[in-house]
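Participant: need coordinates for the following:
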Amino acid sequence: MYSFSFAIKAVIVTVLFLLLLSACTEQAVLVAEQTNSQISIEKQHSKTIKALPVLEVYKSPTCSCCEKWLEHIDQHGFSSKAFNQTDLSAFKSNKGIAPQYRSCHTAVSKDGYVFEGHVPAKFIHQFLAKPPKNAIGLSVPAMPIGTPGMEVGNKFMPYQVILLKADGSYDIYAELNNYQEQF
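Facilitator: Next comes the predicted model:
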């Protein structure tokens, strides 16, 4: 009887040990799966962040509407790098932007395309996805009320996004008649 109870105890201890071991193994597998899943999500998130197109934005150090426009593009699929300039006129001339198409800031893509003034991010994305032949970029001349960065309550002034061409000519790229068309 002594050996029988020892055998039963040995079986019980073995079964408990195996149950405990299997529970730990399942927990370890779950932790490993969660960790791998988290690493995968972090890699995807990292790729998303790295995939954002960068716009270098040249502006006056005192321009507050430029800061608001930077927020707009950063919230709509771009990463901006701002550079304060004291002589924007010479910079714009060097980029081929004629005076009648100028505004308060100039953004430049990695491919050298220019986006002058309060151009909505939507149109920058469209342009960069398929740049028109002989184009240097887009412009929203002056500073129309209601454009991204120039919001004043619920006021909106219809405006045009101008396609700037390398030969100095232009075309109308988009006409906006209400605030919602910008997004």
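
Participant: rest of the way, CA atoms for contacts and neighbours
Facilitator: Noted.

Participant: centroid-nearest residue for the chain?
Facilitator: The centroid of the chain falls nearest to residue 77 when counting by CA atoms, centre = their mean (2.4 Å).

Participant: so it is in which element?
Facilitator: Using DSSP states H and E, residue 77 falls within no helix or strand.

Participant: now do the helices in this structure.
Facilitator: With helices called from DSSP state H, the chain shows them at 2-51, 64-75, 88-94, 121-129.

Participant: and among the ones you listed, the most buried is which?
Facilitator: Among these, ranked by average contacts under mean count of other CA atoms under 10 Å, first place goes to helix 64-75 (a mean of 18).

Participant: on contacts alone, who are the packing partners of that one?
Facilitator: Counting contacts by 3 or more CA pairs under 8 Å, 6 or more residues apart in numbering; DSSP states H and E, helix 64-75 packs against strand 79-84.

Participant: to compare against the first, here's another:
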Amino acid sequence: MANTFSYGTLLGLFSSLLAAPVLAASLTVYKSPSCGCCEDWVSHMQEEGFVVKVIDRDNMLPIKQQAEVSPALASCHTAFIEGYVIEGHVPSADVRQLLETKPQVRGLTIPGMPQSAPGMDIPGTPYEVLSFDEQGQTQVFSRYAG
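Facilitator: Take a look at the predicted model:
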């Protein structure tokens, strides 16, 4: 006996598939085991559909050196996704845009730890997300009012 679906049922199924969030590639995050704001950023990324693998490290310096993140561009945690470096509390929307547009950059960073960035979540501090290349040159990728 063949299954029959009404046009409305098929349209509903199709619409729900289109509305479903598209999962990004797996994100590997290196962070200090005692850093609560890093855990909050990981939660932000998971809530936005990213699959996140967390690796706790007491010494982050070798990871930042491997990622070619200079001290001026550094933050508390370092992540890798599809060949890009994500340094610090970069919003999920910027990571998605990076993956969609695939610019010729090494990665994205928010140097330091702006209080209003995801995972910090204290409104009021404007900040910029910077892209950086292999030579450490930066450009503003996006701006947030805080």
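
Participant: about what we covered before: residue in structure 2 matching the residue nearest to the centre of structure 1?
Facilitator: Under the alignment (TM-score structural alignment), residue 77 of structure 1 pairs with residue 49 of structure 2.

Participant: equivalent analysis for residue 122 of structure 1, please.
Facilitator: Alignment note (TM-score structural alignment): residue 122 of structure 1 maps to residue 93 of structure 2.

Participant: list the contacts for that match?
Facilitator: By CA atoms under 8 Å, 6 or more residues apart in numbering, the contact set of residue 93 of structure 2 is empty.

Participant: that one and residue 12 of structure 2: what is the separation?
Facilitator: 27 Å (CA to CA, to the nearest Å).

Participant: next one: residue 56 of structure 2
Facilitator: Distance from residue 56 of structure 2 to residue 12 of structure 2, by CA to CA: 43 Å.

Participant: looking at the two, which is more packed in?
Facilitator: Counted by other CA atoms under 10 Å, residue 56 of structure 2 and residue 12 do not tie: residue 56 has more neighbours, with 15 against 12.

Participant: please look at that one and residue 35 and confirm they touch.
Facilitator: No: checked against CA atoms under 8 Å, the pair residue 56 of structure 2 and residue 35 is beyond contact range at 9.5 Å.

Participant: contacting residues for the closest residue in space to residue 45 of structure 2 that isn't next to it in sequence?
Facilitator: Spatial nearest neighbour of residue 45 of structure 2, excluding adjacent residues (CA to CA, 6 or more residues apart in numbering): residue 92 at 5.9 Å. By CA under 8 Å, 6+ apart, the residues touching residue 92 of structure 2 are 44-45, 48.

Participant: which of those residues does structure 1 keep?
Facilitator: Contacts conserved in structure 1 for the contacts of residue 92 of structure 2, using both residues aligned by TM-score structural alignment, their matches' CA atoms under 8 Å: 44-45, 48.

Participant: no further questions, thank you.
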